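>>> Following is a predicted model, sequence given first.
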Amino acid sequence: MGTEPVPSADPLLALTAQLASGQSLDWAQAQSLEPTLREQLRQIELLAGGFGIAPDEDTEAGTDAKSALTALQPGDRFGPLCIRQVLGRGSFGQVYRAYDAELDREVALKLVHGEGRSRSAILHEARLLARLDHPNVLRVYGALEDDGRIGLAFELIEGQTLEAWIGGHESLGAHALVATAMELGAALCALHQVGIVHGDLKPSNVLRHPGGRWIVADLGSGQLPGRDAMSAGTPRYMAPELFEQAVPSEASDQYALAVVLFRLATRQVPVSGDDALQVAQAHLRGERLRLLDLRPDLPAPLVRAIETALAPDPRQRHPSVGHFVAALTAVITRSPERTRRRRRQVFLGGLAATLLVAGLWWASPTKVSDETQWDWLSTRQEGIRTLRLGDSLGIDEGLQLSLQLDRPRYVHVINQDLAGQRF
C-alpha cells in the first residue's frame, strides 16, 4: 500500500498527498479551498480513480474488512456524494441515488463488491468506461473510494427498463427488432472497442432514455477479456460455453444480444430453466426453442441471423457483434422494385421509439432541381402509407425515404429524438 501522507499546514498539499497515497479525500478539509480547486480535486478522484496505485498492487477488492459493503442509508456520505435513495441491487453491487453538491446534480452510485476482482482491475475498467461517449451506453463519470470501498458514479436515467417495457408491449416485428438490435449492438461494439465485455446483457440492464433511445447499463458487471467469470451473467442469457468455465467474450455478448432479440420477438427465451443448473443441463441436452417455430412470419434472413448468433459453438457465430447487426439490417435495407427512372431509396429501418417525421437537408453545390421528388413512407405488414411532416410513426412501422433525383446527388438524413439527440 502507499505510504502515509506527510502532515501539511497547506490543505491543498495535504489533500494531494492523500490522493498520491491512494487514500480517499478528506472532503471536510477540502471545504476550505476555493470552489475551482475543489472541483479539480473532485475530477481527479472521480476520473483518475486509482491515482496512487502501483502497477503491482493487486489486492482483491473486498478482502479487507473495511471493504465489506455495509448498506448505505439516505443521508450517508460516500466521498463527495450524499446518498438519497436505494435504487436496487445490480450485478456486482448495490445501486443508490446520490447527490453531487459540487456539480449540483444527481448521479447513480454503484458500490462494487468485486467477487474476486482486484481493486486495480476495477479502477482500470472504470477509467476505460469513463472514456466512452456513446448515446446507447450509460455515461460513467468515474470511480471513487471511501473507507476502503469502491464506487462507480453513473449518469442517472429516469426511465423504465426494457424488461418493464416488454411487459406492456406486443412482440416486435422485423423492423422494430432490427432497430433495437442496431442500438444495443452499437452499445456493445463501443464497449468492445475499448476492451470491455459487458458480461450480463439482459432486458433489466437496458434503460429507456426519456428521449426514446435504449441505453445499455449495469456496466459495473463488465469484464476485461480473459478473466474467468461465470457468476457475472444471468443464466438464461448466458452463452453455453460460460457454463463450462469459459471466459466472457465478445462472442458471449453476441449470444446475449440474440437472446434479448429472441425474447422481444417471442416473449420467451430459447433455453430456459429455474436456475443455472437447469439451464446448463438444457444446453447439454440441446433443448431449446427455435425462432422459426414461434415466429414463422419473420423474414427468413432475419431468423437465420439470430439463430447464427445463438449457435452453441462460439466459433459458429457471427465474426463480431457488428457483423451480426449488419446481417440483420441487410434484411430491411433491400430495395423493393426498381423503377426505370433513377431512384435513390434510403431505408432508416423500424425505430425503437415513436418519432416525428423530421425535415430533410440536401447537400448540393447547386440549387435542387424542381424535378427532384421525395416521399416519406411508412411500411407495415398491412401495406405502405405516405407520411406528412409531423405524422407519428409507431414502433411496429418501418420508415422509408424514397427519392427521385434528376441526377446523382449526395443526400444527408439526420434523425433527432425528442431530447434533441441527433444520430
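Here it is on my side, so go on. Numbers count the residues shown, from 1 in each chain.
>>> Every contact and neighbour count from this point should use C-alpha atoms.
Will do.
>>> Only the buried residues of stretch 268-278, if you could.
268-272, 276 (16 or more other C-alpha atoms under 10 Å).
>>> likewise stretch 226-240?
If you call a residue buried by 16+ other C-alpha under 10 Å, then stretch 226-240 has these buried ones: 229-240.
>>> now, the most widely separated pair of these?
Ala229 and Arg236 (15.8 Å; C-alpha to C-alpha).
>>> one step back: ok, so of the buried residues of stretch 226-240, who is nearest Gly114?
Using C-alpha to C-alpha, those come closest to Gly114 at Ala232, 10.5 Å.
>>> right, and the closest one touches Gly199 too?
Yes - applying C-alpha atoms under 8 Å, one finds Ala232 in contact with Gly199, separated by 6.3 Å.
>>> list residues touching both of those two?
Ser221 (C-alpha atoms under 8 Å, 6 or more residues apart in numbering).
>>> so who does the most centrally placed residue in the chain touch?
The residue lying closest to the centre of the chain (C-alpha atoms, centre = their mean) is Val216, at 2.1 Å. The neighbours of Val216, taking C-alpha under 8 Å, 6+ apart as the test, are 136-138, 184, 187, 201, 205-207.
>>> try this one next to it:
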Amino acid sequence: MGWEAPGYTEVRQLGTGAAGRVVLAVHDDTGIHVAVKYLSDRWRRDPVALARFRAEARTLTTLRHPNIATLWEYIQDPQGAAIVMELVNGVSLRALLREHGATGPEAALVVLKGSLLGLARAHETGLVHRDYKPENVIVRDDGVSKLVDFGIAVREGTLSRPEGTPPYMAPELWAGEPSSAATDVYAATAVFFECLTGQRPYRSTEPVVLGYQHVHAPIPVQDAPEPVRGLVERGLAKDPAARPAGAEAFVAELEAVAAAAYGDDWEERGRRRLAALVLLLAVLMPEPPPAEPQVSTTLARTTFRGVRGHVTKTAMGATLAALVAVSAALVIANRDRATPFEPVAAAPPTESGVPVALPPTPSTTPQLVPEDTADPEDTGAPEDTGDPPGGTDSGPPPTATPPFTATAGPSATRTAGPSATRTSRPTPTRTATPTATATRTATPTPTRTPTRTVTPTASPVTSVSRLGVGRLAVDGATAAGTFTLAATGAAPVTVEATWRAGGRIVHVERLGLRGDTAYTRTLRHTFPERPCGQDVTLTVASTPAAPGGARSATVSVPPCPTEVTALRATLRMDGATARARLLMTTSGTAEVPVSAAFAVDGDQVADRSATLSGRTSYTRDLTYAFRARPCGSTVSVLVRAGGRTASARARVTCPPEVKSVSIIRSAYGDGTATATVAVGTGNARPVRLTVTFQLGGRVAGSQVLELAGDTSYVRTVRQAFGQVPCGTAWQVRASTEPGAGSGTAVDGGRTPACEPEEPTEEPTEQPTEEPTEGPGTIG
C-alpha cells in the first residue's frame, strides 16, 4: 500500500484518484477513527503540487466551524504527505442527488443554509472556496452538512487563472476576473437550484456553450418553486454586485423567506428529510449508523466483591470518558514531527475570534464522512483526470473523526459512539447521558472483629521547580520554540503556550505532561501568512505555576520582500495623451517600483515611473502627453514591476483636421480666370491650400497658399491664360493638406464662344470698253 502516516493504522480505502487516495484509519494511541488523505507519489514529486497540498492543510487550520470538516494533522516526510481529517460519517450531497433527485424545498434550504454558514466563516478570513459543488458537501445522518476540499481556495480579490467546476462557476470566473465572496454565493445557489429541481441551472456539455450560458443566458428561475424564486434570482445574478453582499447576509434573507413560505419549523423538517435520505444510503457510510441506546438511566453501578468485603463504584461514565478524551486529543495535538505545522485539535474560536487549539469534547452526536468507495458506482473518490491536488476534479477531501469517549482505570471502557461499549472487566451498565460526577467510597464489611477503617493515603503534591523557553525561530510562516520544565513529581502538569504576532494573540494551545519530572518539548505554529516585519512571541505558563511565573521568548521577523503576484496593463488615447493603466497584486505591502515605457511605432519616446506601497492590490494610471496626437501610428507601453512585465498597444486614429474646402465662385474674363475658395478646419494648425487651373484639359498654372491661426479662411486666386481661343473649357481645383473631410473642390466653365463671321459680296464683272482707234493708235 506504500507509505502510511506514522501513528495511524489503515482500515480500508474510501476513494482513489490521480491526485491520491483517501482511507479510513485509526489513530494508534487513542483508537479514534479518522480519514487520511494521501498525496500520490506523482504529485508529491511536483514542488508546485506539494506546496498546494500543504497550503490546503494550512488553510484548514484557520477554519473552525460546525459546517466545515476539521483538520486534525498534516504530516510530511521524504516518503509521503498526508492530511488527517475529521471523519464525517455520512454521504456526499452528490450521492443523494444521484440516488433520489430533488430533495424538496425545505431540505434544499437546510443544505444551502449550512453551506453558506461554512462559507461565511471562510470569507471572514479572506478566503474564497472557488470549488463549491455537491461533491464537496457531506451530509450526516442527522441532516447536518459539512463543507470540505479547500484545495483551490484563494485570497479574495486574487487574480489567477480561472479554476473551478464549470457547471457551478460564476460569470466572473469565466471572464477571468478576480474571485470574491459573491463567487461562492453563486456556486451555492447553483447547487441549491439542483437540490430544488434535480438538475443544474445550465446543462450544456460544451465548455464554450456552458460559459456563454453562465454569462448571458436568462436565469431559469421559473423551474424553481415559486416561494424561493427570489433567492435563486438573487444568488444567480450575472453581476456580482447584484448578489447578496456575502454568505452571511444571504443566510438572513434565506431564513426570512423560508419562515414566511414554510413556517417557523421548516429547518427541523428539512433536517429530518435529509437524515432519512442519508439512512437510505447507509451502505455508503464509512461506519454503520449508531444503534439506539437500550438504557433509560444515566447512572452505572458496578460491584466488585473481595475477600473481606465489597466496594461500590457509582459514576457518570461520560465524565471520566471526557477526561481521558482530553488526554488522548493532547497526544495528537503535541506529537513531535518534522512537519510544516503541528497537529491542531478541533476547537471553537475564543470570544476574541482567535482559534485556540483545545481538545474536542465528547459528544453523543456521530460525525459523518463522504460516501467514497462503498459503492463502486458512487465512490466519492477523485476522478482519475491527472489534475494536481486541489484541482477541480480531485473529489471531496476526507473528513474525519466521530467523537469518542474512553475511560481508564480498573474497568477500562472505550466507547466509539453512543452505542458501542468494550470492557476488560465485568461490563458496567451503559449510560446515555454524557455528563455526570464521579464518586468513590470504600465501606468495610462488618465482621465479628473490631471495625477497621480504611484511610486513603494522600498523594504527594507536585510542583513546578523550573520553567524555561529556549531559542525561538521563524522559518517562512512557521514559528518553532522549545521549552523545558522540571517538576518535583510525576503527577500531571498543564502547560499553556500562547503565540503572539505584532502584539496580538494568534494561537493558544494546552499540553498535558505526566509520568516524569523533567520535560523538553518543541512547539510549532504556522501563521496564515508570513509575519513579515513583526515581533513573534511565545509565552509558556504552567499549572501549577513555576517560580517567577510564565516565561517568554521573542524574535523579530525582518520585513519580507514583497513579490508581484500578478500584473496586467491596458492602454488608451485621450486626445494627445497616452494613458497606461496597470493592475497589480502583491504578496505584501512593502514598496514596489513600477515603470512604463511608451513608444510610437516601436520607437521609445518616454518613460514614466512610480512607487506603490501600503496595499496588496493596485490600480494605477501612468500617462504621457504627445505634442500632437500621433494620428495613424501605433502607440505601445511596456510595464515592469517586481520582475514581471506586461504590455499593451493601441492604433491611433484621428478625425479630419480640415473639415471642408469649397469654391464659392469662379469666373473668366479678359484672358484671366478667378476663383474664390473657402476652407473650414477643426483647429488653428497650419493648412496648405493648393488651387490648380486647367485650360483645355491641360494644367495652365497653380498656386499654393499657407493658411494658419484660424479655423475659417476665404481666399481669391487668379490665373491669366493669355490669348485663349474662344469656346475653350477651363477648370479650377482646390485641395488641402491635410485632406479635407469634404474632399477636393472643382468648378469651371468655357471661354466665350466665337462670334460668327459676316458673309462678303463678290464684285460683278463690268464690261470693258474696247478702245477706239484714234490718232496714234497702231492697229
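Right, received. Where do you want to start? Here the structure is a predicted model, which is why all the values come from computation and not from measurement.
>>> Could I get the TM-score for this pair?
Overlay of the two chains. TM-score (TM-score structural alignment, normalised by the length of the first structure): 0.56; 275 aligned residues with a C-alpha RMSD of 3.4 Å.
>>> just to revisit the earlier point, which of the buried residues of stretch 268-278 of the first structure sits closest to Tyr99 of the first structure?
Tyr99 of the first structure has its nearest neighbour among those in Ala276, at 37.0 Å by C-alpha to C-alpha.
>>> how about the closest one, what's its match in the second structure?
Counting by TM-score structural alignment, Ala276 of the first structure lines up with Pro207 in the second structure.
>>> Now for that match: which residues touch it?
By C-alpha under 8 Å, 6+ apart, Pro207 of the second structure lies in contact with Pro166.
>>> Likewise for Gln268 of the first structure?
So Gln268 of the first structure contacts Phe262 (C-alpha under 8 Å, 6+ apart).
>>> elements contacting the helix or strand where Leu109 of the first structure lies?
Taking DSSP states H and E as the criterion, Leu109 of the first structure maps to strand 105-112. For strand 105-112 of the first structure, the elements it packs on are strand 93-100, strand 149-155, judged by 3 or more C-alpha pairs under 8 Å, 6 or more residues apart in numbering; DSSP states H and E.
>>> Could I get the buried residue list for the last one?
If I follow you right, that is strand 149-155 of the first structure. 149-154.
>>> hang on, His3 of the second structure is in a strand, isn't it?
Quick fix: residue 3 of the second structure reads Trp, not His. No - counting by DSSP: H, G, I helix; E, B strand; the rest coil, Trp3 of the second structure is not found in a strand; it is coil.
>>> What does it correspond to in the first structure?
Checking TM-score structural alignment: Trp3 of the second structure goes with Asp76.
>>> how near is its match to Arg380 of the first structure?
To Arg380 of the first structure, Asp76 of the first structure is 53 Å away according to C-alpha to C-alpha, to the nearest Å.
>>> Who has more neighbours out of these two?
Neighbours were counted for Asp76 of the first structure and for Arg380 using other C-alpha atoms under 10 Å; Arg380 has more, 17 against 14.
>>> Surely that one touches Leu393?
No - with contact defined as C-alpha under 8 Å, Arg380 of the first structure does not reach Leu393; the gap is 10.7 Å.
>>> Run through who's touching the helix ranked longest in the second structure.
Selection of the longest helix in the second structure by residue count, based on DSSP state H, yields helix 105-124. Residues from elsewhere that reach helix 105-124 of the second structure (C-alpha under 8 Å, 6+ apart): 63-68, 128-129, 137, 144-147, 181, 184-185, 188-189, 192, 195-196, 225, 246-248, 250-251, 254, 258, 262, 266-267, 269-271, 273-274.
>>> Contact partners for Thr189 of the second structure?
With C-alpha under 8 Å, 6+ apart as the criterion, the residues that contact Thr189 of the second structure are 112, 231-232, 235-236.
>>> how about a cut-off of 10 Å?
Contact analysis of Thr189 of the second structure by C-alpha atoms under 10 Å, 6 or more residues apart in numbering lists 112, 116, 132, 168, 195, 201, 231-237.
>>> Likewise for Leu60 of the second structure?
So Leu60 of the second structure contacts 68-72, 85, 122, 148-151, 528 (C-alpha under 10 Å, 6+ apart).
>>> and those residues, which of them are in helices?
Using DSSP H, the subset of these located in helices is Ala122.
>>> between the contacts of Leu60 of the second structure, which is nearest Arg608 of the second structure?
Using C-alpha to C-alpha, the contacts of Leu60 of the second structure come closest to Arg608 of the second structure at Pro528, 36.1 Å.
>>> Mind telling me what Leu191 of the first structure corresponds to in the second structure?
Counting by TM-score structural alignment, Leu191 of the first structure lines up with Ala122 in the second structure.
>>> How about Glu307 of the first structure?
Alignment note (TM-score structural alignment): Glu307 of the first structure maps to Glu233 of the second structure.
>>> what's the neighbour count on its match?
Around Glu233 of the second structure there are 19 residues (other C-alpha under 10 Å).
>>> do the same with Gly286 of the first structure
For Gly286 of the first structure, the neighbour count with other C-alpha under 10 Å is 11.
>>> Equivalent analysis for Ala311 of the first structure, please.
16.
>>> From what I see, it and Arg317 are in contact.
Yes - applying C-alpha atoms under 10 Å, one finds Ala311 of the first structure in contact with Arg317, separated by 5.7 Å.
>>> shared neighbours of the two, anything?
Common neighbours of Ala311 of the first structure and Arg317 are listed as Tyr255 (criterion: C-alpha under 10 Å, 6+ apart).
>>> Which secondary structure element is home to the corresponding residue of the second structure for Ala330 of the first structure?
For Ala330 of the first structure, the aligned position in the second structure is Ala256, judged by TM-score structural alignment. Here Ala256 of the second structure sits within helix 247-262, counting by DSSP H and E.
>>> Out of the contacts of Val216 of the first structure, which are shared with the second structure?
Among the contacts of Val216 of the first structure, the contacts conserved in the second structure (both residues aligned by TM-score structural alignment, their matches' C-alpha atoms under 8 Å) are 136-138, 184, 187, 205-207.
>>> that older thread, with the contacts of Leu60 of the second structure in mind, which one is nearest to Glu10 of the second structure?
For the contacts of Leu60 of the second structure, with Glu10 of the second structure as the reference and C-alpha to C-alpha as the criterion, the closest is Met85, at 13.6 Å.
>>> Look up how far Gly15 of the second structure lies from the closest one.
For Met85 of the second structure, the distance to Gly15 of the second structure equals 14 Å [C-alpha to C-alpha].
>>> can you check Trp730 of the second structure too?
Distance, Trp730 of the second structure to Gly15 of the second structure, by C-alpha to C-alpha: 95 Å.
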